[in-house]
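Participant: coordinates only, sequence not included:
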């Protein structure tokens, strides 16, 4: 049990170091809103502390609230992002002091709590995993905000493996049942549960995410100007917004460039395409004579081991993600070249399914059969329906603590500021 507590303590320290690094900036950068899609950075910073207080100190430990007067300010459901600049949120120095005070008490609770007790919040450190993953998710949101701000300074050029030597364009996933979701991973969210047997027909799925070179071919073939490839809603969105390329791409007439945390550079043709909406991904797939995979198809290709008849925690197995297996944890501020992680392939041979870019699927976000909200409805259940498309896999900005083959993300089909890409699939007989 001490090993689990030591791991939790390390994760708490690591995620807080990350949050503070992303907010180590002038107050003006932190308090201003850089897009109506995003909160001021300092709101995110204090929000993760308030969430930690609510769940670890109050719900799990029964400690008297430290700052109950700020709860409404940091309730994500009370005030939309576009309106948060008008809130009386904590200024940067006060926000840092608040989250530091919360964290000190959280570490005290960790020392004393029984992780084998009857409480489902305590068991296996679930409540600590909840706040660790929540903070990492907000850190990724902070990175998206910083990218939108155009401010330089967060470009990381960490060393990534070179691209692969080539391989098949697609891998085949035979027909048959697989176990989708999980009943066993201790920090899995409610929307990943319960595990459910799903029987799928055979299909093909791209070995790699769609790359910039392939996406540029779609653009040069008039893909943005041909309504045949777009859903009616997607075509209306493209026309209304005047969309002609992925977000942050510009052309000088001969060369495409991208802006990455304030740095303008040529678009690297050997990387997965990034910052595309579901509508754009779907249009590309239609143009290519394919489709987006369903969420179930994506998860089976990523995590199912047909020989062992069980799900893997990661595509390659149970080993923690390392630098030779996946591009996670903001080692570099961009996706790795295509084919960079053959050792991270799934049992079916699909590569780069974890890390690099979140991947759009064709599925709407719904609960699995037998779904039960835990620990609160607002994490998953209120988003179920046909407004949000499911994304899978995690991006270069996602931390390994918040990534696994069963992890589910979701967003509106118009979203492009997040670190999103996709891969295609096709049915066996097509």
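Facilitator: Ah, there it is. Because the structure is predicted, anything quoted here is derived from the model rather than measured.
Participant: from here on, just use CA atoms for contacts and neighbour counts.
Facilitator: Noted.
Participant: quick one: the strands in the stretch 51-200 of the chain?
Facilitator: Applying DSSP state E, counting those that start in this stretch to the stretch 51-200 of the chain gives strands spanning 170-173, 176-180, 196-200.
Participant: could you check the angle the second one makes with strand 196-200?
Facilitator: Between the axis of strand 176-180 and that of strand 196-200 there is an angle of 150 degrees, by axes from the mean of the first three to the mean of the last three Cα atoms, to 10 degrees.
Participant: packing partners for strand 176-180?
Facilitator: Applying 3 or more Cα pairs under 8 Å, 6 or more residues apart in numbering; DSSP states H and E, we find strand 176-180 packed against strand 196-200, helix 295-303, strand 310-311.
Participant: do that again at 7 Å, thanks
Facilitator: Counting contacts by 3 or more Cα pairs under 7 Å, 6 or more residues apart in numbering; DSSP states H and E, strand 176-180 is packed against strand 196-200.
Participant: ok, second structure coming up, stack it against the first:
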């Protein structure tokens, strides 16, 4: 056993523990009645997410990597996300909160024993560089963000608290020119990158301008006040149909407040902060705003080039600021704050061209449909991403204030239906050069 292997085991163990602490916070913050209640048909009961996290950990780490006997094989179908739609899950014979907590604790004990004993250098792709452990860590972190979104949809008194985001270091306005030419998109070297981020490939992107900051509440309120929701000129046909059918008049959770707007965030209602990125808008709203503003949404390739490409070296970085793992000075991640930070709050996280807050704060809609890269191979199972490929889903990039630092990077790809806005989604604008 090498020193590098020992360090990898220590890192995996630490990340499993840190991630479970957040899962525990999100599920212990409410009583058992709230855990089993469905707060929106778009979301699972929190207790389903909790047991599902344990089920996936058992399947991949305990059974596959560890070769151990199943703990609860009868739970496999019950907590298979593809067997039961979210709206139907409250009617299933789910584990009770007490049973779910006991189950995930038992699974974790066995997973840690597997970590101590398993070879993570035996040549199998699933375990090389601790991939299976990294996949399960990211899976739980993704469900932590999903549970955080469920908390946002929950009615009742506030149960979560966090410090406010940092103040603006310097105001961020305007746009930057990203020169045309090729760059390396995707990755072959990130050890815990998921299949849809692979393989690395060259993409020739024409020159374009991209805004230095995401669209803010103040900017978006101007679109509303200008009648943006009432004018079909700004909307695609599908977007206008959805706006009418869903009765959209403002971002989710906004309410008129005198001559301005308030928003309810995790049970607390306050005036929206004009300098913070707008959040809880769907793709159609983002696209309509962009057309009204005389611009457009960036393509996924444009977004990644703005976030990763270093004009001085021509290489693609892991993050806008370099290859260093995100720290609090770089980005608003990990539920450290419960809302986006104002534009200009993270100068240390800027890209070489001066584009700011590409990581954290809000997931950013792009204009690109979710598809595989050239040479894509599903791994370790098709249901992670391949079954979602096609025109039904749009790509989002960059993570949000609820995304863990392990679950986002310059290559990470998220996707959702263009009508969805329960996610922590916003956008920034681009235009042709």
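Facilitator: Sure, I can see it. Remember, it's a predicted structure, so these values are computed and weren't measured experimentally.
Participant: what's the closest of the strands of the stretch 51-200 of structure 1 to residue 48 of structure 1?
Facilitator: strand 176-180 (30.1 Å; Cα to Cα).
Participant: which strand runs longest in structure 1?
Facilitator: strand 358-364 (DSSP state E).
Participant: counterpart of the following helix or strand past it in structure 2, which residues?
Facilitator: Next helix or strand after strand 358-364 of structure 1 toward the C-terminus (DSSP states H and E): strand 389-392. Aligning strand 389-392 of structure 1 against structure 2 (TM-score structural alignment) gives residues 394-397.
Participant: ok, now stretch 175-190 of structure 1?
Facilitator: So stretch 175-190 of structure 1 sits over residues 180-195 in structure 2, by TM-score structural alignment.
Participant: would you mark the buried spots in the matching stretch?
Facilitator: 183-187, 192-195 (16 or more other Cα atoms under 10 Å).
Participant: tabulate the residues you listed (a markdown table), appending distance to residue 23 of structure 2.
Facilitator: Shown next, in a markdown table, are those (distance: Cα to Cα, whole Å):
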| residue | distance to residue 23 of structure 2 |
| --- | --- |
| 183 | 37 |
| 184 | 35 |
| 185 | 32 |
| 186 | 29 |
| 187 | 29 |
| 192 | 21 |
| 193 | 22 |
| 194 | 22 |
| 195 | 25 |
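Participant: among these, which pair sits farthest apart?
Facilitator: 183 and 192 (21.5 Å).
Participant: circling back: format the strands of the stretch 51-200 of structure 1 as a markdown table; extra columns: distance to residue 234 of structure 1.
Facilitator: Conversion of the strands of the stretch 51-200 of structure 1 to a markdown table gives the following (distance: least, Cα to Cα, whole Å):
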| stretch | distance to residue 234 of structure 1 |
| --- | --- |
| strand 170-173 | 26 |
| strand 176-180 | 30 |
| strand 196-200 | 28 |
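Participant: can you check which of these gets nearest to residue 9 of structure 1?
Facilitator: Nearest of the strands of the stretch 51-200 of structure 1 to residue 9 of structure 1, taken as Cα to Cα: strand 176-180 at 30.5 Å.
Participant: average distance between that closest one and structure 2?
Facilitator: Superposed on structure 2, strand 176-180 of structure 1 shows a mean distance to its aligned partners of 0.3 Å (mean Cα distance after the TM-score superposition for structure 1).
Participant: so that strand versus helix 295-303, what angle?
Facilitator: Using the same axes, to 10 degrees, strand 176-180 of structure 1 lies at 90 degrees relative to helix 295-303.
Participant: residues making contact with strand 176-180 of structure 1?
Facilitator: For strand 176-180 of structure 1, the surrounding residues in contact (Cα atoms under 7 Å, 6 or more residues apart in numbering) are 195-201, 300, 304, 310-311.
Participant: mind naming the longest helix for structure 2?
Facilitator: Secondary structure assigned by DSSP state H gives helix 3-28 as the longest helix of structure 2.
Participant: mind listing what's buried in the next helix or strand after that one?
Facilitator: For helix 3-28 of structure 2, the following helix or strand on the C-terminal side (DSSP H and E) is helix 32-36. In terms of neighbour count (16+ other Cα under 10 Å), helix 32-36 of structure 2 has its buried residues at 34-36.
Participant: ok, now stretch 318-331 of structure 2?
Facilitator: Applying 16+ other Cα under 10 Å to stretch 318-331 of structure 2 flags 318-322, 326, 330-331 as buried.
Participant: residue range for it in structure 1?
Facilitator: Counting by TM-score structural alignment, stretch 318-331 of structure 2 corresponds to 313-326 in structure 1.
Participant: do the same with stretch 146-154 of structure 2
Facilitator: The aligned range for stretch 146-154 of structure 2 is 141-149, by TM-score structural alignment.
Participant: now do the helices in the stretch 201-350 of structure 2.
Facilitator: 217-225, 237-246, 283-292, 300-308 (DSSP state H, counting those that start in this stretch).
Participant: wait, which of those is closest to residue 261 of structure 2?
Facilitator: Nearest to residue 261 of structure 2, of the helices of the stretch 201-350 of structure 2 and by Cα to Cα, is helix 217-225 at 8.0 Å.
Participant: buried ones in that closest one?
Facilitator: For helix 217-225 of structure 2, by 16+ other Cα under 10 Å, it's 217-221, 223.
Participant: what's stretch 287-303 of structure 1 in contact with?
Facilitator: Counting by Cα under 7 Å, 6+ apart, 173, 178, 229, 282, 285, 311-315, 346, 348, 350, 353, 361-363, 390, 405-406, 423-426 sit against stretch 287-303 of structure 1.
Participant: so which of the strands of the stretch 51-200 of structure 1 is nearest residue 269 of structure 1?
Facilitator: Of those, nearest to residue 269 of structure 1 by Cα to Cα is strand 170-173, at 19.3 Å.
Participant: contacts for the longest helix anywhere in structure 1, please.
Facilitator: Counting residues, the longest helix in structure 1 under DSSP H turns out to be helix 126-149. Residues outside helix 126-149 of structure 1 that contact it (Cα under 7 Å, 6+ apart) are 8, 11-12, 15, 19, 34-35, 38, 41, 44, 48, 52, 55-56, 121, 186-187, 260-261, 397-399, 401-402, 417-418.
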